[in-house]
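Asker: The sequence isn't on hand, but the structure is:
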């Protein structure tokens, strides 16, 4: 009986949190969220970052609840700190980072949590130039330990652009992002359902290590490279 009551309380808590988060995020559409990221990155590139939501008051505010307006699926590379390059602060972004931004079950569950429970309407898959994980996948050499799980996940994208014009490495970085975007759009049951209904947008971008600029991939490119 106690176990039953605990489960009821748990699910009520989850539902309550979900309703609250979705209500709070109702005014932040995917379009608005994307615009905030674009504007923040522009400030960063121009050296005009305002570093919002980083005060002591903000710390206290977000200690009560989190209400991120976007989810970033990015690379672990130390040179791409998401809040800094998008000029955002505490509680603004829900972030997952792995080398080559490769996603597996734990990552998928975390992304779904951001959408289903926190009410996020925008997911950005953020790759970057000169990505070491992508570079390893472009080579035929074996890699040690569990790193092979990363390169194996990236290799299909690298193979797709192997004979394209331009720099193979740069093309592979972009293709890897595009493949990951499409994979998340098709991920059942939560992401695919929300995406197909138009409630959720999933886009791809590449951060330039030399300029600090985030370049978003066009739908035409994503469609062409993932066919």
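Answerer: Good, I have the coordinates. Quick caveat: nothing in here was measured; it's all calculated off a predicted structure.

Asker: CA only for contacts and neighbour counts going forward, please
Answerer: Fine.

Asker: got a list of contacts for stretch 22-38?
Answerer: Applying CA atoms under 8 Å, 6 or more residues apart in numbering, the external contacts of stretch 22-38 come out as 67, 69-70, 86-87, 117-122, 200-201, 214.

Asker: put this beside the first:
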């Protein structure tokens, strides 16, 4: 199978893989002995997938990809820090990936915890709080203030959508190298949202030339 070379081709390959996953007709590509041997000296993934660590959202599985196809970075709640951004830049600048995916999902515990923290003041203990603190800016932007009845009235799907959208734009604004790659047409950044019940991803945000269908509103 040839390696997708452009952002649009990379998105098409991921979308087709997800379609196979949804239908239960996975091809399980790039998983044989020959592929393993081919990759022993180098890798050239066509996409970077930055997703939530949720055990139900395993990137290679839901996109039906194999060894060497995607460079995966995961944190709880797909929250960003400098090492995460550096890892994503490595995937694009060093390994040559032409697409960066921010992969969110419904029923995200990190988004729910951030909402609880803002509306009730209850925060988790230990370093889990650091995850919640990094989700809060995404959902506060919906109401323009921390807490209050305005945020409590926003449904969970909208909060999750806003967190994905906010993360996509944070990547572009925080990383000069990613912004330059997008401007040059070498890369694009997209936000995808995964539905746990049916296994389908949908495109909800994009920066760069990948859109073959309009993004879907939440």
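Answerer: Ah, there it is. For clarity, every value in this text was computed on a predicted model and none was experimentally measured.

Asker: possible to save the contacts of stretch 22-38 of structure 1 as CSV with secondary structure?
Answerer: What follows is the contacts of stretch 22-38 of structure 1, written out as CSV (DSSP: H, G, I helix; E, B strand; the rest coil):
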residue, secondary structure
67, coil
69, coil
70, strand
86, coil
87, coil
117, coil
118, coil
119, coil
120, coil
121, coil
122, strand
200, coil
201, strand
214, strand
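
Asker: which one of those is nearest residue 163 of structure 1?
Answerer: Set against residue 163 of structure 1, the nearest of these by CA to CA is residue 214 (25.5 Å).

Asker: Which residue comes closest to that closest one once chain neighbours are left out?
Answerer: Distance criterion CA to CA, 6 or more residues apart in numbering; nearest residue to residue 214 of structure 1, sequence neighbours excluded, is residue 207 at 4.3 Å.

Asker: And that neighbour, what's its match in structure 2?
Answerer: Alignment note: residue 207 of structure 1 maps to residue 194 in structure 2; criterion TM-score structural alignment.

Asker: Touching, that match and residue 218? I think so.
Answerer: No: in this structure residue 194 of structure 2 lies outside contact range of residue 218 using CA atoms under 8 Å: 11.8 Å.

Asker: neighbour count winner among the two?
Answerer: Here residue 194 of structure 2 and residue 218 are set side by side on neighbour count (other CA atoms under 10 Å), and the busier one is residue 194, at 17 against 12.

Asker: and the more buried one, what is it in contact with?
Answerer: 57, 103-106, 200-202.

Asker: Adding neighbour count and distance to residue 150 of structure 2, write those out as TSV.
Answerer: TSV is the format used below for the contacts of residue 194 of structure 2 (neighbours: other CA atoms under 10 Å; distance: CA to CA, whole Å):
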residue	neighbour count	distance to residue 150 of structure 2
57	18	30
103	25	26
104	27	23
105	25	23
106	17	21
200	20	30
201	22	29
202	17	27
